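# this one's structure only:
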């Protein structure tokens, strides 16, 4: 920092500036700092921000926040991918100092003689402003200078034109004693880094043919998996995540349900990467050829889907690296290579990479692999267990890749200690899996989401209600309503969410004693009859499509920083909102955590968080049912898990009342029709009641 005035506690700054803060193109990024000065003269602050091209963006003035806290606030909106830089400046504002003094002296009744020096000082400041204001406004400024120096005018007419320039000189201030703070970095990604809806499926299961007595099972391929793309797109997803597509090792291959002994027809886990056919830069021959993969990417893009690829830095015992570079692994005392363990779990089919024996060689090879797939058209990588690899390696790799292709995104699959998850976000991971799955009460979910909002400068959550590894007991035993509840929570609390195939079919049977699926697709082919499930009404797909449509249509849901919670007097219910000041769009959600019983509650809404005044009435329109209600700050709600476990409201400010036509005389008596009370605390619904959803029961 250089200059006269202290500038402290600048935000957003991550780890004292060691890493850049994060934003996406078009996101409103709040910038704040603490700045103060001696005495009573006015202080001003502004943000200087430079785009990736090095060009300065428009002057951004900061406003003072809470009285007495000396905290200044502004917002910037980056418009390009890349590294941005910003600096907070503090300056003496002579116009504001003059305005404050003159206003007080006029109120005290001082006359022209007592204000002579003030009038001269005002003219000096305005003359300096002539070089700063737009050409179209210079005439006004000159007229104000003339007025201040005109002794023949009455005092109010001398001062008035100068005081009327307050708004102009706020945007184009005269700055003296400018102090420049430290420069800080902001990495800006494309919008999908923050707002995305993910769907995971195994290509080998799509179009697979189960084994029969007469014939072995036949794997699905990229060509057959294309048939599933329209169904995924119809549900409103925009990212299709594929587990590893590489050759699968045969040595120590796991059998069905993670058994240690594999039958000859067992397909093995895709995460046991590498065999005679190749390693991380190869495609499993059962899935097809590189040309088939490129055709699959093109078909997905045609459906509005971007394909995310798994990056799992581990090897099967027969991976080419094991023989070509044995130094890249850990050798045990008996001379064997150590396989992966997470006691009591053992992964005999996987060798972890040891990054310490030949770090330069390993880094060069992995960078080559990643850039190979980037060259094939992949721009999103879901990274398997990044917390088990060195953090300096990830920091190096991510920024090496972004130098080549800034649009590449990385999702961290790291279910580990909070400090590590936050650390991965800081060093460059675009998004992160979270503890969402294990937050099963309203109070837990609220506290966790508030923690994530506080970390929005560097960590972007992606909420998943299930994965191939995780089938939480709430889904095992909660019935179909719980599948709806968890989908609402995941899709509408976080800007990014995802689900693993089978969720829409209410798959809920777990392997005994484990939090994962029975007959797990990680170890076997699992073809599903999507069309039959849809035809029989055993699919959640229409509900998922509605949630994703609501997400897409409401800009407020595209952000994380705007998440606000509201009080509700029932601990089984959670109430939250998101408001977008630019568009005025507001979404208000009340969701039950109880999948078995009807729950009532009374809300106490934070009205300013909705963009409303405390006294206002407004209309809420339920996007799930089409019903509308008249609401205020306090409202009663009733949620039935089988009919409607959540309200998803868009908030509509009522139009001002029309001026009534004058009438000659009022009738002697008026008859008022009774209006039935609405279960949600307002007037009667304007659309039919929700349809019976018993058909969701599996």
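Cool, the structure landed. If you're wondering where the values come from, they're calculated on a predicted model, not measured in any experiment.
# Please make it C-alpha for all contacts and neighbour counts, starting now.
Will do.
# What is the strand or helix carrying residue 648 packed up against?
Counting by DSSP states H and E, the element that carries residue 648 is strand 646-652. On a contact count with 3 or more Cα pairs under 8 Å, 6 or more residues apart in numbering; DSSP states H and E, strand 646-652 meets strand 585-592, strand 618-622.
# ok and it relative to strand 618-622, angle-wise?
Strand 646-652 runs at 140 degrees relative to strand 618-622, counting by axes from the mean of the first three to the mean of the last three Cα atoms, to 10 degrees.
# Pick the most buried one from the helices and strands packed on strand 646-652.
Among these, the stretch with the highest mean neighbour count (mean count of other Cα atoms under 10 Å) is strand 585-592, at a mean of 24.
# what element comes up after that strand heading to the C-terminus?
The first helix or strand that comes after strand 585-592 along the chain, using DSSP H and E, is strand 599-604.
# buried sites along that next one?
By neighbour count on 16 or more other Cα atoms under 10 Å, the buried set for strand 599-604 is 599, 600, 601, 602, 603.
# Who are the packing partners of that strand?
strand 563-568, strand 573-580, strand 634-639.
# here's the one I want to compare it with:
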């Protein structure tokens, strides 16, 4: 075979040498730039080639010369899917001597909702009709019209699963709960089930299905908290004790996120000997709730789990359900937040919560929208959360909230 004479380099957009896909939305046009040139003065042709991942057939569109050996090509994302693309070029007199850029690059075409949506956190304990008593799914259905009128698109639910009883936390994180205290919803699992079960205080799985149907009828999407926490009473503990970290005496370690301690939670060991079965089981939780109408998962503390696990899980889940959206709830170091976004998270928490002045907001939003981050990191700008209410909002009154909207 004759040597290839056309050089293809400086391809954009690209980051991490093409290791991860860029992110776009359905309907977007992907514009690809590259330096393309060859020795001498003979003419050559350059094409942008692309296909939906898994397809055997490539589509080809001519690239356009701009100036100084810089070329440009475009293609449109017509489906909610993952696409592959690259660049091919060859001398006009040697059409079979094709130069191809490597590696093959990818772009994820998410639904438009991945770019923007207004989220309403519907914590069942603040939705009830009787003081001190949690709302049921039927109570929550009654609130939907009011929430819709406020302009929200997404109903975000904290964990709705059975809550552990062993080492149950009390008010203000007290180590021992009073008999009437319900415990933390993030300490998942008891005799009623684990991550694929519903807290009986809220109703049944059939009640949840009815809630999901009402949400769909009103054009709400449901985001469910995906918290990989297990209480000591979770069925996994009895069935798969090998999935957890052990103390020297053989007991299972409780969770810590210094300086916080979670005596009511056992963290999973993603590197255990039986890690393949563990990972498959965690993927099955996503599939289970997708079948019950959940299209968005707000992932709790993903930075305390391996990025390689998230890359695998999100790719597998979206292979089956391309419409799924994953939000990374990671308030952590910048490099880890970026790594999780590259690994596949559709959206990410941001430092917006702590940016207050005009200069701080301008600098941060410029980084999100004008740097390399724009190719893979979609920031979800929450004003506050149930456990984060900054001094700026505490003391700034209504004007502070308006500023952040």
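Sure thing, it's come through. This structure is a prediction, so every number in the text was calculated from the model and none was measured.
# Next, the TM-score between them, please.
The TM-score (TM-score structural alignment, normalised by the length of structure 2) is 0.91; 398 aligned residues with a Cα RMSD of 2.3 Å.
# what kind of secondary structure is the equivalent of residue 482 of structure 1 over in structure 2 in?
Residue pairing (TM-score structural alignment): residue 482 of structure 1 is matched to residue 400 of structure 2. Classification of residue 400 of structure 2 by DSSP: H, G, I helix; E, B strand; the rest coil places it in helix.
# Hmm, residue 392 and residue 400 of structure 2 touching each other?
Yes. Counting by Cα atoms under 8 Å, residue 400 of structure 2 does reach residue 392; the two are 6.9 Å apart.
# would you turn the helices and strands packed on strand 646-652 of structure 1 into TSV with distance to residue 427 of structure 1?
Shown next, in TSV, are these (distance: least, Cα to Cα, whole Å):
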stretch	distance to residue 427 of structure 1
strand 585-592	32
strand 618-622	40
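# Quick one: neighbours of residue 291 of structure 1, just the number.
Look at residue 291 of structure 1: counted by other Cα atoms under 10 Å, it has 11 neighbours.
# does the counterpart of it in structure 2 belong to a helix or a strand, and which?
Here residue 291 of structure 1 is matched to residue 206 in structure 2, going by TM-score structural alignment. Residue 206 of structure 2 is part of helix 205-217 when elements are defined by DSSP H and E.
# The following helix or strand past that helix vs structure 1, average distance?
Next in sequence after helix 205-217 of structure 2, counting helices and strands by DSSP H and E, comes strand 221-226. Mean deviation of strand 221-226 of structure 2 relative to structure 1 after superposition (mean Cα distance after the TM-score superposition for structure 1): 0.7 Å.
# Give the aligned range of whichever helix or strand comes after strand 221-226 of structure 2 in structure 1.
Once the chain leaves strand 221-226 of structure 2, the next helix or strand it forms, by DSSP H and E, is strand 229-230. Strand 229-230 of structure 2 corresponds to residues 314-315 in structure 1, going by TM-score structural alignment.
# same question, stretch 343-357 of structure 2
Taking TM-score structural alignment, stretch 343-357 of structure 2 hits residues 427-441 over in structure 1.
# quick one: that stretch to chain centroid distance?
11 Å (Cα atoms, centre = their mean, to the nearest Å).
# That one: end-to-end distance?
One end of stretch 427-441 of structure 1 sits 31 Å from the other (Cα to Cα, to the nearest Å).
# separation between the nearest residue to residue 157 of structure 1 once chain neighbours are set aside and residue 476 of structure 1?
What sits nearest to residue 157 of structure 1 in space, not counting adjacent residues and going by Cα to Cα, 6 or more residues apart in numbering, is residue 147, at 7.2 Å. Note on residue 147 of structure 1: its distance to residue 476 of structure 1, by Cα to Cα, is 79 Å.
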